[in-house]
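S.K.: no sequence on hand, only this structure:
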């Protein structure tokens, strides 16, 4: 197996793999020269693994990995198409954390193109992580199985992003005046992950979406927040709420909101933890579930000692990736979709009148 992109998520995947008897790491591909030649295990903080990081794609493929876990930097919708298609062409199965769960929703023939390349290369492509896959597809769909009727669904993702890089913070408007208009690029960048998950889930639950509307809100810093990459001055943007409302007919059926903040003072007053996932289903019965992300529930740890600079959400993303390895290896060639739970709400079956 190979890891393409040993950043925070890629290194967390490497840490999660250590000790798995059925998985052998044979290659790691990076972009930055300062990682070239380093032992992948030492880079990930787990000790030597005997695998040297390379910046040469041909060298990675020469190790003949039968699976590549693709966790490099996301440059936007569709930007990784050529890289992924090349892997499929040479027969590498691929698990990507990028937004490729909605290939069938793209209007450029992407699903047909990827399916064709995968079948020709006798390989499988699968997309998973926290978003997409876990938050909406797996968590919401599973919880819906308790309901005989659903009026609406809200998924809320609260995250402290103090360690985010300067480019991401700049894109999201941190440190800017509160009347700053967020870029269309930001909306599409986040939406490429959330909107396909919303549509796939609404379709499964029997409430196809007619449209998705976007809204945002910027919150002020109550005092200056000094970050590694910048200082957010008092009164400028220190929290960003991005909301996507999915309409079935004239009513909102499913909403997904991401609330991202820097500085402990900007943590929402109703927040139950620094980082968590919240699902509210209004129906019969109504459900309210909170997933508090911790390194240790018993000890109340928010970070792992072997990776203190890595937010816990990366571990939550690496889990579905590593768990998907045997599923992808056993899957037939082609584009693999997230399997739905065995029991879920279906408005078509349960319709009354």
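M.R.: Received it, and whenever you're ready, just let me know what you need. Everything numeric here is computed off the predicted structure, so don't read it as measured data. Residues are numbered from 1 along each chain as shown.
S.K.: can we go C-alpha only for contacts and neighbour counts from here?
M.R.: Fine.
S.K.: what segments of the stretch 201-350 of the chain are helices?
M.R.: Taking DSSP state H, counting those that start in this stretch, the helices of the stretch 201-350 of the chain run over residues 313-323, 325-330, 347-350.
S.K.: just say which of these is most tucked in.
M.R.: Sort the helices of the stretch 201-350 of the chain by mean neighbour count, taking mean count of other CA atoms under 10 Å, and helix 313-323 sits at the top with a mean of 20.
S.K.: another structure for you, compare them:
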């Protein structure tokens, strides 16, 4: 990697983008040159106050033409939805892209027409694009690849993600969007199985690395209900309504799951049926000739979750910038890049 400071644009300033913006400003090897925002209220605002820092002299813009004119080495693309026209314009103009969007984890899993467009833009601009974050990304690719390095036989690897939502004061998110507090029959099964597209490509990256190509990706979900009326920060769960949801994505090979990701969101541990519910964090079980059982916990109170958790996703993307800028043009997976590490001083 070059020792020269890299010019970076932060694209979008939601929860994750704001944390990434702060990370870029404070990074010793990166130089913030621009900020793209979607809100008219943020346009013209200095980048520093947008993320709780002092004035930087860099003003936020809503113009992609202004961003393209900056000639940045990299754009941290953290839009709420992926606009492939935007992404291709950035790449074709010579800006590498690191994104927390999940569309680019594995080129072979992309729509062929979209992949062709993106690769053509990379070729035109001499640029690369990489998807990463905490989940998928760190926990579904970086960690499993490290754990597999001490195996000579892998019979199964399961990543379980746990999230205690009991103290999250977001009624609309929990009750309207996620469906907690509703009768089980009203929960859309398709929403519980959306992980096939969100996490499937990431699991396939791991399988590809191990030369264990998957036959298929299967996904599904299930719910558990509250045994009794339960009060949480967002409101009240009545007995018999949805109090926990579990989504499972399985990478199948020879009729069995060899890599699997499971996310369990819950508002109480008093569930029907009873589930193995753990504290917020990750659990990784490796079944092979060197078995492993690993717990990763978030060592802070649940009340600080909204304040702290964005860093888990944003920081990895910021740390990836120098590696993606140094990579060969194209859609770059975790297998194409060196192990990502932080530059802290």
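M.R.: Sure thing, it's come through. In this text the structure is predicted, and so the values were computed from the model without any measurement.
S.K.: any idea which of the helices of the stretch 201-350 of the first structure gets closest to residue 146 of the first structure?
M.R.: For these, the distance to residue 146 of the first structure is smallest for helix 347-350, at 12.8 Å, taking CA to CA.
S.K.: whereabouts in the second structure does the closest one align?
M.R.: Aligned by TM-score structural alignment, helix 347-350 of the first structure corresponds to no residues of the second structure.
S.K.: elements contacting that helix?
M.R.: Counting contacts by 3 or more CA pairs under 8 Å, 6 or more residues apart in numbering; DSSP states H and E, helix 347-350 of the first structure is packed against strand 149-160.
S.K.: mean shift of the strand it packs on relative to the second structure?
M.R.: Mean deviation of strand 149-160 of the first structure relative to the second structure after superposition (mean CA distance after the TM-score superposition for the first structure): 1.4 Å.
S.K.: can you list contacts of that strand?
M.R.: For strand 149-160 of the first structure, contacts defined as CA atoms under 8 Å, 6 or more residues apart in numbering pick out 135-136, 144, 252-263, 267, 271, 274-286, 345, 347, 350.
S.K.: buried ones among those?
M.R.: Neighbour-count burial (16 or more other CA atoms under 10 Å) is assigned, among the contacts of strand 149-160 of the first structure, to 135-136, 144, 252-263, 267, 274-283, 286, 345, 347.
S.K.: mind checking which helix or strand residue 87 of the first structure is in?
M.R.: In the assignment (DSSP states H and E), residue 87 of the first structure maps to helix 81-89.
S.K.: please work out which residues of the second structure line up with that helix.
M.R.: Against the second structure, helix 81-89 of the first structure falls on residues 84-92 (TM-score structural alignment).
S.K.: by how much does that stretch deviate from the first structure on average?
M.R.: So stretch 84-92 of the second structure averages 1.2 Å relative to the first structure (mean CA distance after the TM-score superposition for the first structure).
S.K.: can you give me the buried ones in that stretch?
M.R.: Buried residues in stretch 84-92 of the second structure, counted by 16+ other CA under 10 Å: 87, 88, 89, 90, 91, 92.
S.K.: quick one: the closest residue to residue 187 of the second structure other than its chain neighbours from residue 207 of the second structure, how far?
M.R.: Nearest residue to residue 187 of the second structure in three dimensions, chain neighbours excluded: residue 179, at 6.2 Å (CA to CA, 6 or more residues apart in numbering). Distance from residue 179 of the second structure to residue 207 of the second structure, counting by CA to CA, to the nearest Å: 33 Å.
S.K.: then residue 154 of the second structure?
M.R.: In terms of CA to CA, residue 154 of the second structure sits 10 Å off from residue 207 of the second structure.
S.K.: now do the strands in the stretch 51-200 of the first structure.
M.R.: Using DSSP state E, counting those that start in this stretch, the strands found in the stretch 51-200 of the first structure span residues 53-54, 67-70, 93-96, 124-127, 149-160.
S.K.: just send the ones you listed back as a markdown table, with distance to residue 112 of the first structure and mean neighbour count too.
M.R.: Output for the strands of the stretch 51-200 of the first structure, formatted as a markdown table (distance: least, CA to CA, whole Å; neighbours: other CA atoms under 10 Å):
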| stretch | distance to residue 112 of the first structure | mean neighbour count |
| --- | --- | --- |
| strand 53-54 | 32 | 26 |
| strand 67-70 | 21 | 25 |
| strand 93-96 | 17 | 26 |
| strand 124-127 | 13 | 26 |
| strand 149-160 | 31 | 20 |
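S.K.: residue 19 of the first structure: which of the ones you listed is closest?
M.R.: For the strands of the stretch 51-200 of the first structure, the distance to residue 19 of the first structure is smallest for strand 67-70, at 17.3 Å, taking CA to CA.
S.K.: so how much does that closest one differ from the second structure once superposed?
M.R.: Averaged over the aligned pairs, strand 67-70 of the first structure sits 0.6 Å from the second structure after superposition, using mean CA distance after the TM-score superposition for the first structure.
S.K.: who are the packing partners of that strand?
M.R.: In terms of contacts (3+ CA pairs under 8 Å, 6+ apart), strand 67-70 of the first structure is packed against strand 2-4, strand 93-96.
S.K.: tell me how far the first one lies from the chain's centre.
M.R.: When you say that, I think you mean strand 2-4 of the first structure. Distance of strand 2-4 of the first structure from the chain centroid (CA atoms, centre = their mean, to the nearest Å) equals 17 Å.
S.K.: next, count neighbours for the residue mapped onto residue 4 of the first structure from the second structure.
M.R.: With TM-score structural alignment defining the correspondence, residue 4 of the first structure maps onto residue 11 in the second structure. Using other CA atoms under 10 Å, residue 11 of the second structure is surrounded by 27 other residues.
S.K.: can you check the one 4 residues further on too?
M.R.: The local packing count at residue 15 of the second structure equals 16, with neighbours defined by other CA under 10 Å.
S.K.: pull up the gap between the nearest residue to it once chain neighbours are set aside and residue 231 of the second structure, please.
M.R.: Setting aside the residues directly before and after it, residue 15 of the second structure is nearest to residue 310 in space (CA to CA, 6+ apart), at 6.3 Å. Distance check for residue 310 of the second structure against residue 231 of the second structure: by CA to CA, it reads 26 Å.
S.K.: before we move on, what about residue 203 of the second structure?
M.R.: 36 Å.
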